[in-house]
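>>> Can you look at this prediction? I've put the sequence above it.
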Amino acid sequence: MHISEGVLSAPVLLGGAGLTVIGTAIGLRKLDYDHIITVSILSAAFFVASLVHVPIGPANAHLILGGLLGVILGWAAFPSILVALLLQAVLFQYGGLTVLGLNTFTMAAPAVLCSILFRPLLTRGSGSRFAAAFACGFIAMLLSALLTAGALALSGDAFVGAAKVLLAAHLPVMFVEGVITGFTYTFIAKVKPEALAVTSGL
């Protein structure tokens, strides 16, 4: 769901960058540094998953695992995703440095929001836990697609069509994200629940 450089307007770029700075600062402040390895592993998972992508005009469709990062990392999803996107921009020219802030925000903000909204259900029995984790994965991808499409639409009428195609193309990916997030979270909650306490509160 990376947006390429040279597409977005300056106000959209600056707004996304500013919000990412705030989110990353909160994430670093809340991060339990005993869980740096967990953050690094999930950042690497995000890095690999989002390398496999299908171009759609000025953006592309791919797994992002945003919901999974959100339910495990909370606010630490911001620095985790920022580092992964920075490495992708530098090593593979995916996205770019000028759109780094906006791309980070569109993926990290929904992850954090879903983590906050579904936190009460995630701490219940296995059935509710799976449903809540599935919802996190599905809705995080949906919101990321909406934010990305919105950023394109705000940057000019020429991108409205591409924004609609981008949103439609991610519909099947949302279900895949939900299933992966549901099974992965419930598995970790059973075998290593201490790995889920990465941030000190939301």
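Sure, I can see it. Numbering: from 1, shown residues only.
>>> C-alpha only now, for contacts and for neighbours.
Noted.
>>> What helix or strand is V83 located in?
helix 77-92 (DSSP states H and E).
>>> any chance you could map the strands in the chain?
Listed in chain order, the strands of the chain (DSSP state E) span 54-56, 59-61.
>>> which of the ones you listed is buried the deepest?
strand 59-61 (a mean of 21; mean count of other Cα atoms under 10 Å).
>>> From the contact counts, what lies against it?
Applying 3 or more Cα pairs under 8 Å, 6 or more residues apart in numbering; DSSP states H and E, one finds that strand 59-61 makes contact with strand 54-56, helix 160-169.
>>> Quick one: distance of it to the chain centre.
14 Å (Cα atoms, centre = their mean, to the nearest Å).
>>> ok, structure two:
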Amino acid sequence: MHLSDGVLPTAVAVGSFVASGLCLAVSLKKTNAEELPKIAVMTSAFFVASLIHVPLGPTSVHLLLPGLVGILTGWSAFLSIFLGLALQSLLFQFGGLTALGANGLMMGLPAWFAALLYHCVPARQGRGAAVVAALASSGAVAFAAVILAALLATGGEDFFGVAKIAVVAHIPVIGVEGVISAFVVGFLQRVKPELLWAPMERRGA
């Protein structure tokens, strides 16, 4: 789920960069130094997962992990994902530099959505934490697919068909990411629950 250079109209690409820059500033401001090791790990996980593409019909899909990144890093999720996208673009030409702002919004906003959903739900204990994580992560992927479709639609009628295919192709990813997040969060809840704290909430929440 990467937009390439030249796909978006210039005005949309520039506007996306501005919006992404504002979100990045918020993420940086709310990032605590003690969270940097966890952010680095999640950036690496996002970077690697997004490199593994699985062919599916006329397109391909891959793990996105915005939900899991958001749940574990909170406000810092946008920073984590933006760094991962920038490295993918520079090192492997996945996505484009002119589309980096749009790609950042497409992955970063759903990560914040998942973080808010997970950390605002009370009584996240035991299996409840895994269920909420699954719903938050699945919702984040669906949100990302909607943003992708909306951005592609700005390119004109030629991209309407591509937008529909891209959304449908990511339906399996919605389920897979929900399962992965449920497993990871359930495991951390048992062995190291403090890792599930993120700057979206207060300590002890």
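Arrived safely. None of these values were measured; they are calculated from a predicted model.
>>> related to what we said a few turns ago, TSV for the strands of the first structure, including distance to Q93 of the first structure?
Shown next, in TSV, are the strands of the first structure (distance: least, Cα to Cα, whole Å):
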stretch	distance to Q93 of the first structure
strand 54-56	14
strand 59-61	13
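>>> how about the longest helix seen in the second structure: buried residues?
When the second structure is parsed with DSSP state H, its longest helix is helix 127-153. Buried residues in helix 127-153 of the second structure, counted by 16 or more other Cα atoms under 10 Å: 129-149, 151-153.
>>> Kindly report the same for stretch 170-188 of the first structure.
170, 173-183, 185-186.
>>> Over to stretch 187-198 of the second structure?
L188, Q189, W197, A198.
>>> Relative to T104 of the first structure, how far out is N60 of the first structure?
Going from N60 of the first structure to T104 of the first structure by Cα to Cα, to the nearest Å gives 15 Å.
>>> ok, so of the buried residues of stretch 170-188 of the first structure, who is nearest L68 of the first structure?
Checking those against L68 of the first structure by Cα to Cα gives T181 as the nearest, at 5.1 Å.
>>> residues contacting that closest one?
L65, G67, L68, A133, F134, C136, G137 (Cα atoms under 8 Å, 6 or more residues apart in numbering).
>>> conserved subset of the residues you listed in the second structure?
Shared contacts between this structure and the second structure among those (both residues aligned by TM-score structural alignment, their matches' Cα atoms under 8 Å) comprise G67, L68, A133, F134, G137.
>>> Farthest-apart pair in those, please.
Top of the distance list for those (Cα to Cα): L68 and F134, 9.1 Å.
>>> L100 of the second structure corresponds to which position in the first structure?
Counting by TM-score structural alignment, L100 of the second structure lines up with L100 in the first structure.
>>> That match and L86 touch, don't they?
Yes: in terms of Cα atoms under 8 Å, L100 of the first structure counts as a neighbour of L86; the distance is 6.8 Å.
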